[in-house]
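Following is a predicted model, sequence given first.
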Amino acid sequence: MTLTNKDTYSQRFQMALFTLLKRIGPEQHANLGVTGPQFYILMCLHREGSCKASRLAELMEVKPSAITVMIDRLVSHGLVIREADEQDRRVVLIGLTEKGRQVLEQVKEKREEIVTQHLSCLEPDELHAFIQSFEKVAQTAQATKQGAPRETC
């Protein structure tokens, strides 16, 4: 493969990925009152359980001040709660509320519906090859991120 072909494949991949994410992102959150980053926080809390804001900032690779603003919005919408750690009352943990769990499930269901719809254009063998290839690219990206795997939710 020549450099020109690699560049073309890279550009085509980037454009296709951008188009897909641009389409799926807003659609999955529509009418549920959460943004993409807020959904990611809900997902992290679901997987990690209650945790400190600094842990969420670390998982999202943002500054603690940025995560505080997002958490404030989620608290005001009743999706997460701040609570004192039972082991150390000085520590404040962020946890999901029941409403937060419901919104998380609704977004996940909507996302599943949207992705399934978009993948329906592929034949079963094409879908299998696509998923295998995409997983391989994702694994490579995970393994090569500055020489160490990135911790994600």
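Ah, there it is.

From here on, just use CA atoms for contacts and neighbour counts.
Will do.

Where do the strands of this structure begin and end?
For the chain, the strands defined by DSSP state E occupy 80-84, 92-96.

how many other residues sit next to the residue lying closest to Thr35 once chain neighbours are set aside?
Closest residue to Thr35 apart from its sequence neighbours, by C-alpha to C-alpha, 6 or more residues apart in numbering: His29 at 6.5 Å. As a burial measure, His29 scores 21 neighbours (other C-alpha atoms under 10 Å).

now the one 10 residues further on
Counted with other C-alpha under 10 Å, residues neighbouring Phe39 total 20.

Quick check, it in contact with Glu105.
No - Phe39 is beyond contact range of Glu105, at 10.3 Å (criterion: C-alpha atoms under 8 Å).

Put this next to the first one:
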Amino acid sequence: MHHSKVDLSSLQIHALETLRGEKIVTMTVLANELRMPKTQTTRIVDKLVSRKLVQREYDSTDRRIIKVSLTEAGLELLNFVVNDAIEILADKLKSLDEKDLSVLSSTATRMIEVVKALPL
């Protein structure tokens, strides 16, 4: 199944992936992690809440603070999407010969090194 068949945008998938490792994050933290304005993040979260993939919770002491977390359904769907993407990539990589696989591997390794060396 491809992303379009699960009817999630790449931004929605990114939001789910961002929430995967966190128990609960505020909308502000999520917006910062997604590197987008809170208004746009709110629209993404609204759609995910309507599909019961994430849940919203208001802080008991300050209702301006909105916390977001991944639901079990959201985690299951995210795992499905990630596994599907891995299967698609693995299928495509099968067509490469050893030389191309070696070049791809060394290039990917170098790219990771460069990205890690970038200043925060």
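Good, I have the coordinates. Small disclaimer: the values here were computed from a predicted structure and weren't measured.

Could you get me the TM-score between them?
After superposition, the two chains reach a TM-score (TM-score structural alignment, normalised by the length of structure 2) of 0.85; 119 aligned residues with a C-alpha RMSD of 2.1 Å.

re the thing from before, redo the strands of structure 1 as a markdown table? Include mean neighbour count.
Listed next are those as a markdown table, based on neighbours: other C-alpha atoms under 10 Å:
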| stretch | mean neighbour count |
| --- | --- |
| strand 80-84 | 18 |
| strand 92-96 | 21 |
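
between those, which one is nearest to Val62 of structure 1?
Ranking these by their distance to Val62 of structure 1 (criterion: C-alpha to C-alpha) puts strand 92-96 first, at 16.3 Å.

okay, the angle between the closest one and strand 80-84?
Strand 92-96 of structure 1 and strand 80-84 are oriented at 150 degrees to each other (axes from the mean of the first three to the mean of the last three C-alpha atoms, to 10 degrees).

what span of structure 2 lines up against strand 92-96 of structure 1?
Mapped onto structure 2 using TM-score structural alignment, strand 92-96 of structure 1 spans residues 66-70.

so how far is Lys92 of structure 2 from the residue of structure 2 most remote from its centre?
Relative to the centre of structure 2, the most outlying C-alpha is that of Lys99, 31.7 Å out, by C-alpha atoms, centre = their mean. Per C-alpha to C-alpha, to the nearest Å, Lys99 of structure 2 is found 15 Å from Lys92 of structure 2.

Looking at structure 2, name the residue matched to the residue nearest to Thr35 of structure 1.
Under the alignment (TM-score structural alignment), His29 of structure 1 maps onto His3 of structure 2.

again with His77 of structure 1
The equivalent of His77 of structure 1 in structure 2 is Arg51 (alignment by TM-score structural alignment).

number of nearby residues for the nearest residue to Lys67 of structure 2 once chain neighbours are set aside?
Spatial nearest neighbour of Lys67 of structure 2, excluding adjacent residues (C-alpha to C-alpha, 6+ apart): Thr26 at 4.2 Å. The local packing of Thr26 of structure 2 (other C-alpha under 10 Å) involves 17 other residues.
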